[in-house]
Structure formats: C-alpha cells, structure tokens
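Chemist: Give me a model of this one.
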Amino acid sequence: MTKTLAQVTTEFIYRDSLSNSTKLSYEVTLMPLLEKFGSYPIEIINRKLIEDYLTSLTHLSYTTHNRHQTIIQSLLNFAVQKGYIKANPATGIQQQKPNRSKGEHQDDSVIRYLTNEQLETLYQLVEPDIRLHTIVRLLHRTGARISELLSLNLEDINRDNYKFQVVGKGNKKRWCFYSKDAAILLEKYIQYYRHKPHAALFTARHPLTEIITRLSYHRVYSLWKEVTNQSHLLAGVRLHDLRHTFATERVGLMGIEELRALMGHSHIQTTLKYQKVTSLRAEQVAQNALQILLKND
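Modeler: Below you'll find the model as predicted:
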C-alpha cells in the first residue's frame, strides 16, 4: 500500500527513541511542508519539489533554513530505510550560505524580535482565547521554546514560586521563571479551561470523540496563524520570535552569563548575538532622532 508523505512523517516523528522535545521540534519544522504536500504519495516527492519548497522559505535565516533542510533529509533517509522509496531525492542539495544583505555571517544569523507595537497588537488579538493567551504570555515571559512548553505536565509547574523546569536541546535541564501577570493567566487557564483528567499542562479535547490529549504543535500553529493573519503588523511573525524578544528585552538588565543560563545556550557566542541586536537597535533609534533634530533646525 502506498503511503503519503504525512503518514511517513508521522512514523518518523513518533519513534520511541526520540525525546518529546525532539518530536515537537520536528513537528514545528515539518508542518509547513505537510501543509503543502502531506497528501502526496511518498514516491512522487522528487528533487525538484524539495528544491522548490526550500527556495520558498525566504523568511527564514540561513541557519534555520539549513536546519529545515537537514530534518527533511533525515525524514527521507528514514523513508529509504523503511523501503518506501529507493533513494533520497534531497541528497546533494546545497545548503544556504549567509545572506550579507540581511546582515548574516557564517557565525551569525538574523534575530527577529517583536516591537512594543507588535506585542500590544498580539496581546489584544490573543486575549479572547485564554489557552493561547497563556501560551503566548509564558513564551514571552520565560524565553522557553514552544516545544519545551508543550512538553510540560501540570505537576512540572511550581505555582507558588512562578517557575518550571524544561528539558532543552541536548537534554539539558534549565529553570524558566514567569511573572505575576503570566501566573494570573495560568491559574485562570488551569482552573477553568484545562481538561483535568490529563497529565499535560496544555490539553485539547477532540470535537467528535471527546478524547482528551496533550495539545499539539499543529493546533497551536493553526491558532497562531489565525491570529497573526488578522494584522499586517504581525505578518511573518513566528512563535519562536517571542523567545528572541525575551532575550533582547533583558540584554543590559542582567549579566550575559545569567541570560545564557535562562536561554539554555551551550555557547556564549549565541547569547552575545542579542547584545549585537540591541546595539543595532540603539543605533537606529539614535539615527532617527538625529534626523528629527536636523529637520527642526
């Protein structure tokens, strides 16, 4: 029986050998691909289709783009191993290089964060959905990755001290700390909206079967797209940009090593990129101020 790309992807992601955070990371990366080609038989996924899809990902930094390509290649290697296809059509496709016009370098990437105006618009739009509002607030206040947040169980939350522990990349554990406004939202969600029989912090109920499950990235992504499509200010904004916003807001307010610990970065160079972003932002503000002053002379 011929399998679709979506069916093979499900097998690939939900292997017992993968951690929950890895599974969610794969979901995040492969969801846009499945939205376009998930119903296609795996046999007709060819090199041109993969190249055209990768070319369409113009909104991604080169490092994120290359991660997408690597995961797609791993997926197709899995399909070869299972005997669904004879050869991997993605083999040999060149990875992207830094785009100098975007300010990218071999050891750098574009960091996208939300402005105050974007944040204000976002919070207005998510307010009616208490579950999504809580997720957005926690991502913004803690710097957690969406995959880390969706992996949490209710018992993982220290509700008295406003903190929780996540398992990040490389299976490294770290503490995330949230604010009182996030705590108020979280308590409201837990008390009135969370489906209590399930262990997961964020749950969902199937509309037909009424089966309660852990909230999936697919559902969060769909809700996120519905919200961001309502305002041109949020065009192209990703859930992960809330993590970048968390970091850029804290540069200068704490030591770089403390920020590194909160972000869970293995290398200090990764954290230092946020310092560069805030310097660039300060330069832009200064230049804009000079232009205004010159006009008033």
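
Chemist: going forward, measure contacts between C-alpha atoms and count neighbours the same way
Modeler: Fine.

Chemist: quick one: the helices in the protein?
Modeler: Secondary structure of the chain (DSSP state H): helices located at 5-13, 20-37, 47-56, 62-81, 116-126, 130-142, 146-150, 180-192, 217-228, 241-250, 256-263, 268-296.

Chemist: which residues are in contact with the fifth one?
Modeler: Contacts to helix 116-126, defined as Cα atoms under 8 Å, 6 or more residues apart in numbering, come from residues 132-133, 227-228, 231, 233-234.

Chemist: which of those residues are buried?
Modeler: Listed as buried from the contacts of helix 116-126 are 132-133, 227-228, 233-234; burial here means 16 or more other Cα atoms under 10 Å.

Chemist: Now tabulate these in CSV and tack on distance to residue 144.
Modeler: Shown next, in CSV, are those (distance: Cα to Cα, whole Å):
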residue, distance to residue 144
132, 15
133, 15
227, 20
228, 20
233, 23
234, 20
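
Chemist: quick check, nearest of these to residue 18?
Modeler: residue 132 (26.4 Å; Cα to Cα).

Chemist: contacting residues around the closest one?
Modeler: If you count contacts by Cα under 8 Å, 6+ apart, residue 132 has them with 126, 220, 223.

Chemist: Spatially central residue in this protein, please.
Modeler: By Cα atoms, centre = their mean, the chain has its centre lying nearest to residue 240, at 3.6 Å.

Chemist: mind listing what it touches?
Modeler: By Cα under 8 Å, 6+ apart, the residues touching residue 240 are 145-146.

Chemist: what's the neighbour count on residue 259?
Modeler: Residue 259 has 23 neighbours, counted by other Cα atoms under 10 Å.

Chemist: Residue 127 now?
Modeler: 13.

Chemist: Relative to residue 254, how far out is the closest residue to it other than its chain neighbours?
Modeler: Leaving aside its chain neighbours, residue 127 sits nearest to residue 133 (5.6 Å; criterion: Cα to Cα, 6 or more residues apart in numbering). Using Cα to Cα, to the nearest Å, residue 133 is found at 27 Å from residue 254.

Chemist: The structure of the following sequence is requested for comparison with the preceding one:
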Amino acid sequence: MPPPLIQPAKGPSADPNHNLQLRGSTWYVRFKLGGKPQLQSLGTADVKAARRARDKILKENKALRSGIVREAEKTWQDAVNGYLDHTKQLVANRSLSEKTVQRYGVSLVQLTLALAGDPDENGVFPPVPLSAITVGTLKDYSKARFEEGRSTSTILNDLTAMSRALQFAVVSGWVEQNVAKTFDRDMFVGTTVDDLDPPTDEQAQALIDEVAEWSADMATLFRFLRETGMRLAEALHLHAEDIHPDVVRATLIRGVKRNRDGLKTRIINLGRAAELLPVLPKRGRLFARLHADSAVVSTRYGQWRRQRQGREEKSAADEGRDPETLQKFRIHDFRHSFAIASVLDDDTCLYRLSEHLGHSSIKTTEKYTRFLRGMGAHRQYGRRTDLFGSLPAALK
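Modeler: Modelled structure (predicted):
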C-alpha cells in the first residue's frame, strides 16, 4: 500500500497532553531532573490550566539544565502564609477582627486540602503553584462543596478567603491577576438570598418544642434569638448587667464586630424576649448554662439534629415506610425569621431593622425585601403573630 500523501504528525507536539498524567481528578507533570524521573502535582483538574502549568515547569527545567538560575515560583501555601502573617498587622490596627481572621483561617485550611490533596507522611502538603489556580479551579471547588451539602454562604466565605490570599500574592508581585475576583460568583455559586429559607413561624415553634425535650436551655435560647434577631455569639455573651432597668432594651457590646474605634456598641429593643428574663440569671451571662463559644453550641445542635434524623430513619425501617427527611434549619436562621417577620409586619421598618440587626450597610438588609418579592412571597400568609413578635416600635 502506498504511503498516505499527508504523514501524521509525530512527537510531543502531536499530543497536547504530552508529559501530563491524570491521577484521580488532579493532573501531574512528568519530567526529568538530574537524570531522575520526577512527578509533580499541578494542583488542578482543569486540563487547560494543567497544560499552562506544565509548559512553565518544563521551561524552567530546561533553563535549569542550561545553567540559568530562576527564582522558584510562589505557591498557594506561600500566599496563605503571607496573608495570615499580614493579618496580624490588620488586627493590631483594628481594621480586621480576630474572629474574622479565624473564620478565614478555617476556609483557607479547607481550600488547601482541596487544592493540594492529602499531605505526605510528614504532614506536608504538595506545593500548588499559583499559576495553577484558575477560574476552572474555583468552579470545581464550588461544585465539590455543593455536593458535600455546604451552604451558599459557606462557599462564598471560602471564596472570599481565597480572594484575600490571592490579592496578597498580587500586591507582592507573585501573580498578575486575582482569579477569585474575576470568578462570577452569582453564576456558579449564587447569592445568600438563594440560600435564604428560614423556618416559618409554625416551623420555628415546632422546632423549639422538640428541642425543649432535649434541652430546655437551648429551647429558651432559640426563642430569644427568634424574638430579637440577635446573632448567636451576641446572645451567648449577653449579660444581665447589659439589660436596662426598664427591661425593654439591651446594650450589645460583646460578640459584636469590631470597627476602627474599638468595640461596636448598639442598643436594641428586646420586644417579646423581655418576657423570658424572669427565667434567666439575674447576674452574669444570661445563658450561663450553655457554652460561651458559638461554634460549640452550633456543633452540639448539629449533633442533636443528626441523631434526630437517625431516629426517624430507624423508626421508618421498623414501620416499613420511607423515612421523612427532616428540615435542616440552622440556629442563624432564627435571625432571618425575625427579619422577615419584621418586614412583613411593617414594610417601612428597613432602616430601623438594619440598625437593630447591626448591619454595616442597608444593602445587606434589603436582601429580605428581595426574598419576599421572590421565592418568599407566600410568607405573608403563614405569619403567626400569636406565636412570635417582630421588630418593636422605635425607642424613644
């Protein structure tokens, strides 16, 4: 048979994935250094990003063999360590709170686990070149977190932490672009409005009644949060001494975000929550029998919720029926329920509500009106003023 008129291309250029190897969902590059085979993780599942990172590594390896010494490329771990070190100065200047730094730290650990994979036997993560972090990396990460059942707000917090670390790398001259800023979060993740579906009044009452069988203190806390819209940390750190003599208003100082001038303070009307004061301590923390750390309280509630679901599945198996999937309301959802009820009861209260909730911007409070105009439009028919109150009248 005569040879074809056009010979097929040969060599590496014929294979765009030359020197690349896929392990699981992560791409690796193969090359030789000092005559010894090397296999280096590229820290990405995006083949296009892997090719770019491979080309850069092979180019640097070629330069190294030629005697040209190049500065090692900075990694994701360098960006994280540099940013966390920088936050010490931000905390000292009171431009960033220690609580926020801790929250970013949790997200950065999760991101490192996702980007670098498992650490070696010495607990060291394989380096992830900054050039290997692309928009595709962020898409893959967001999808994986959704599949784990993480909420939209959690994923957005992770992406914010990533953006802070990458921005530090940009300012340091390690990379030219912060890909987390170019990532369209609304398209691939959504907004916290999409994640907003707190319990209705009847659902909140049913949950409180059920929690009371497990812990009367937790049930009282839940009702207090629903009647005030306070953050969990604020309520856990509220002291009897913060309650004003008229038993209507409370001064919130502890557990509130810091600003440049120090602790942020605001006074709120307790509303119907004042009816709970007789059963609460007259000195010290109002919820002294509960742990002061909001993370501990949330974790214990999560454990109870999972055990509750487990009991339902066991009962269903014993009765030969399909188990009911119980709704997974978070403690923070009581704050959202309070805000939604307040807007339903008085659609002119937005600015007072923003001040009451301690929002730094009215735009944050406006998410409740957007929710009620969209998927929450039915809420007005389920409002039960006989069960719970809402934002009281303005203090005089």
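
Chemist: What's the residue nearest to residue 127 of the first structure aligned with over in the second structure?
Modeler: By TM-score structural alignment, residue 133 of the first structure lines up with residue 219 in the second structure.

Chemist: how close does its match sit to residue 91 of the second structure?
Modeler: Residue 219 of the second structure is 35 Å from residue 91 of the second structure, by Cα to Cα.

Chemist: what's the answer for residue 58 of the second structure, then?
Modeler: Counting by Cα to Cα - residue 58 of the second structure and residue 91 of the second structure are separated by 41 Å.

Chemist: do the same with residue 367 of the second structure
Modeler: For residue 367 of the second structure relative to residue 91 of the second structure (Cα to Cα), the value is 29 Å.

Chemist: What of residue 372 of the second structure?
Modeler: 37 Å.

Chemist: cool, and residue 57 of the second structure?
Modeler: Distance of residue 57 of the second structure to residue 91 of the second structure, given as Cα to Cα: 37 Å.

Chemist: before we move on, what about residue 290 of the second structure?
Modeler: In terms of Cα to Cα, residue 290 of the second structure sits 28 Å off from residue 91 of the second structure.

Chemist: Please apply the same query to residue 311 of the second structure.
Modeler: 45 Å.

Chemist: So which of the two has more stuff around it?
Modeler: The residue with more neighbours, out of residue 311 of the second structure and residue 91, is residue 91; 17 against 13, by other Cα under 10 Å.

Chemist: count of neighbours near the closest residue to the more buried one other than its chain neighbours?
Modeler: Computed as Cα to Cα, 6+ apart, the closest residue to residue 91 of the second structure that is not its neighbour in sequence is residue 97, at 5.7 Å. Look at residue 97 of the second structure: counted by other Cα under 10 Å, it has 21 neighbours.

Chemist: Equivalent analysis for residue 214 of the second structure, please.
Modeler: Per other Cα under 10 Å, the neighbour tally for residue 214 of the second structure reads 13.

Chemist: Next: residue 275 of the second structure.
Modeler: Using other Cα under 10 Å, residue 275 of the second structure is surrounded by 12 other residues.

Chemist: Ok, the one 10 residues further on next?
Modeler: Residue 285 of the second structure sits with 19 neighbouring residues when counted by other Cα under 10 Å.

Chemist: what residues are up against the nearest residue to it once chain neighbours are set aside?
Modeler: Leaving aside its chain neighbours, residue 285 of the second structure sits nearest to residue 239 (4.2 Å; criterion: Cα to Cα, 6+ apart). Applying Cα under 8 Å, 6+ apart to residue 239 of the second structure gives the contacts 283-286.

Chemist: so the strand ranked longest in the second structure corresponds to what in the first structure?
Modeler: For the second structure, the strand with the greatest residue count under DSSP state E is strand 26-33. Alignment note (TM-score structural alignment): strand 26-33 of the second structure is unmatched in the first structure.

Chemist: Just the buried residues of that strand, please?
Modeler: For strand 26-33 of the second structure, by 16+ other Cα under 10 Å, it's 26-31.

Chemist: try stretch 212-230 of the first structure
Modeler: The neighbour-count check on stretch 212-230 of the first structure (16+ other Cα under 10 Å) flags 212-217, 220-221, 224-225, 227-228 as buried.

Chemist: who touches that stretch?
Modeler: With contacts defined as Cα under 8 Å, 6+ apart, stretch 212-230 of the first structure is touched by 24, 27-28, 31, 122, 125-126, 132, 146-147, 150, 195, 197-198, 200-206, 234-237, 239.

Chemist: now swap in stretch 162-169 of the first structure and tell me
Modeler: 21, 148-149, 152, 156-158, 173-180, 183, 264.

Chemist: Take those and keep only those in strands.
Modeler: 157-158, 173-177.
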